[in-house]
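# starting from these lines, generate the structure:
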Amino acid sequence: MKRFLQDDRESLVRRAALLRISAAALAQNMKSGSFRSLYKGQGIEFNGVREYFLGDDVRSIDWNVTARMDRPFVKTFEEERELPVFFVIDRSLSMSTGSKGKTRLEQACEAAALLVLASEHISSPVGVVFFDGRIEFSCAPQSGRTHIMMLLSKLEEFPDGAAPGSVLPLALSGAFKLLRKRSLVFVFSDFRCTGWERELALLGSKHDLVAVRISDPMDTRLPDLGTLDFIDSESGMRLSLPTSSSVLQGEWRDDSNFRKEVWKKYCLTHSCVPLVMSCEDDPLKVLLQFFEKKERPRL
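Predicted coordinates for the structure are as follows:
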């Protein structure tokens, strides 16, 4: 199934042109400095060492080299010109849910498409991994119009018959192995599976990491429609719930908010910036606000 585009290349080009109009504004925000200050130290990479001079920051002393040479040396850095951007995109069955005319997966892919084009605009190489119950597709960050159009085409594809389950931990560990240079990594998921925490922390230890939790209004507000049958999209388990019950409504809301806060706390304490994006949000507006923020957690 495709949501944004038809199968022909001309439609893809037209859609990309429309996205580029929005992505241009997003690219300006990514270039403004916020993009390179999401984390302490972002925007520079190690260049070498030189002898210490009076007035140098003592925090930059390379103690290993200093010990070997028997005199102080400091590390030198240079600004990174092209910080690679990488996307980890969850296509598991739970991402096909949505109550406002747009699924979580559609929202994630629209946001990712904007970021792909914005990254191209500032000459950053782009890569991606798609997964459901298995790894569906992955490629290392690359540049060039042909590569960008291929990624946009992949983002427009919503295959039927996703493999059950979620291999989010495997996708995160795979990204860690694939990305040799420090990169800006966006993880788009509903984070409903388990066992991803260690791999997320490991990825955040090496890269600048943003976890985008795709939510839906029904996560906290059930429709008041009497007794309804709910089906777990991953396990197929059925459950009848009295949606008109105020007790159930409160427990549903509280449980969802609790799980979200636990997720946020874990991200913030493991070198990862959390971002919540609802299916009813304008993804461009959310991303612009995200990059416009001047105060961010120092991770």
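# going forward, measure contacts and count neighbours with C-alpha atoms only.
Noted.
# for Ala171, helix, strand, or coil?
On the three-state scheme (DSSP: H, G, I helix; E, B strand; the rest coil), Ala171 is labelled helix.
# same question for His270.
Secondary structure for His270, judged by three-state DSSP, is coil.
# I figured it was touching Leu203, is that so?
No. The pair His270 / Leu203 is not scored as a contact, 9.4 Å apart, by Cα atoms under 8 Å.
# and this one, so I can compare the two:
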Amino acid sequence: MMTTADIIRKVRELEIKSRKLSNDLFKGEYHSAFKGRGMSFKEVREYQPGDDIRFIDWNVSARFSHPFSKVFEEERELTVLLLVDVSSSALFGTHAQRKKDVITEVAAVLTFSAINNNDKVGVIFFSDKVEKYVPPRKGRQHALYIVREMLTASPQRKGTRITEAVRYLNNSCKQKSIAFLLSDFLDESYEDALRVASSKHDLIGIKAYDRMDMILPDVGLLEVEDAETGSVAYVDTSSPFVRKEYEEQFHRYNDECKQIFLRAGSDLLHIGTGEDYVKVLQKFFAHRNRR
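Below is the predicted model of the structure:
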């Protein structure tokens, strides 16, 4: 259990790290990776060869007996929604970090990147139900509040139900938003809800995983407990067949997640505990900018 002093220190650490990353590495990439809601009128100027004749301002042109064109600019203000998995399975981690720590750091970086771009940010915390909703707002204090909530989240339930969070997104946010879904995706039957959300919002999945989710150590008979259901099982990790089947099952499930997002027309990123998530995010932003 974190003390108040621990929380304040951790919030400050995440703010410094996230603001540095969003200022030094992601400011340009984030700004250009996501498009605004539309175009707004900026000014009129003298007509130039190549201007679209549909944008000629006939009233101004008549007044000055010379053609003038309307100039528009993209509306940059965006609404960013973070859907953050706070289920018990996110507490697992064997490589310097838990999956929850990865999710929290990435969410903090995205929060400060949005705030630095003068965008609104909100959060939907979910387990197998929506645990808490923080409506989108601007400003540093709001960003710090979000980070504190992520660090101190105490869910009432242990399970994971992605459909509940995605449906809540559709119902609570009427305008098109940038939605980041951060989870280990240990769930099923969420494809339909994801497809509906992706048709309305720009939705990006970020899948956190631990090395032991993929590879079992050879340590003999191992007692394992499902963090969400409490069920206990024994696994013979000394068996090469068991270890091979375990790893293949992880890759099959990963491929299934990729296909679900692909069919929904959305992106899915994979970030492991202890991995340099900065490189993953930079690669994603660069890819978005080339589209």
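# about what we covered before: neighbour count for His270 and Leu203 of the first structure, which is higher?
Legend: neighbour count by other Cα atoms under 10 Å for His270 of the first structure and Leu203, higher for Leu203 (22 against 18).
# identify the residue of the second structure aligned to that one.
Matched by TM-score structural alignment, Leu203 of the first structure corresponds to Ala197 in the second structure.
# spatially nearest residue to that match (excluding sequence neighbours)?
Of all residues not flanking Ala197 of the second structure in the chain, Asn170 sits nearest, at 6.2 Å (Cα to Cα, 6 or more residues apart in numbering).
# now the one you found: how far from Ala193 of the second structure?
9 Å (Cα to Cα, to the nearest Å).
# next one: His31 of the second structure
Distance, His31 of the second structure to Ala193 of the second structure, using Cα to Cα: 28 Å.
# and if you look at Leu144 of the second structure?
For Leu144 of the second structure relative to Ala193 of the second structure (Cα to Cα), the value is 30 Å.
# ok, Ser22 of the second structure next?
Taking Cα to Cα, one finds Ser22 of the second structure at 31 Å from Ala193 of the second structure.
# more neighbours: those two, which one.
A count of neighbours by other Cα under 10 Å puts Ser22 above the other of Ser22 of the second structure and Ala193, at 23 against 17.
# which element is the more buried one on?
According to DSSP states H and E, Ser22 of the second structure maps onto helix 4-24.
# residues of that helix that come out buried?
7, 10-11, 14-15, 18-22 (16 or more other Cα atoms under 10 Å).
# in TSV: those, plus distance to Val280 of the second structure.
Below are these laid out as TSV (distance: Cα to Cα, whole Å):
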residue	distance to Val280 of the second structure
Ile7	27
Lys10	23
Val11	23
Leu14	18
Glu15	20
Ser18	15
Arg19	17
Lys20	17
Leu21	13
Ser22	14
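# what span of the first structure lines up against stretch 241-250 of the second structure?
Counting by TM-score structural alignment, stretch 241-250 of the second structure corresponds to 247-256 in the first structure.
# before we move on, what about stretch 158-170 of the second structure?
Aligned by TM-score structural alignment, stretch 158-170 of the second structure falls on residues 164-176 of the first structure.
# next, the nearest residue in space to Asn29 of the first structure that is not next to it in sequence: secondary structure please.
Distances taken as Cα to Cα, 6+ apart place Phe291 nearest to Asn29 of the first structure, at 5.8 Å, with adjacent residues excluded. Under three-state DSSP, Phe291 of the first structure falls in the helix class.
# quick one: Phe291 of the first structure from Val210 of the first structure, how far?
Separation of Phe291 of the first structure from Val210 of the first structure (Cα to Cα): 12 Å.
# try Leu151 of the first structure
Taken as Cα to Cα, the span from Leu151 of the first structure to Val210 of the first structure is 20 Å.
# for Ile178 of the second structure, what are its contacts?
For Ile178 of the second structure, the contacting residues are 34, 78-81, 201-204, by Cα atoms under 8 Å, 6 or more residues apart in numbering.
# closest to Asn289 of the second structure among those residues?
For the contacts of Ile178 of the second structure, the minimum distance to Asn289 of the second structure (Cα to Cα) is 8.3 Å, reached by Phe34.
# who's in contact with the residue nearest in space to the middle of the first structure?
With distances taken as Cα atoms, centre = their mean, Phe186 lies nearest the centre of the first structure, 2.1 Å away. Contacts for Phe186 of the first structure were tallied using Cα under 8 Å, 6+ apart; they are 85-88, 209-212.
# what is the most widely separated pair among the residues you listed?
Using Cα to Cα, the contacts of Phe186 of the first structure span at most 14.4 Å, a distance reached by Val85 and Val212.
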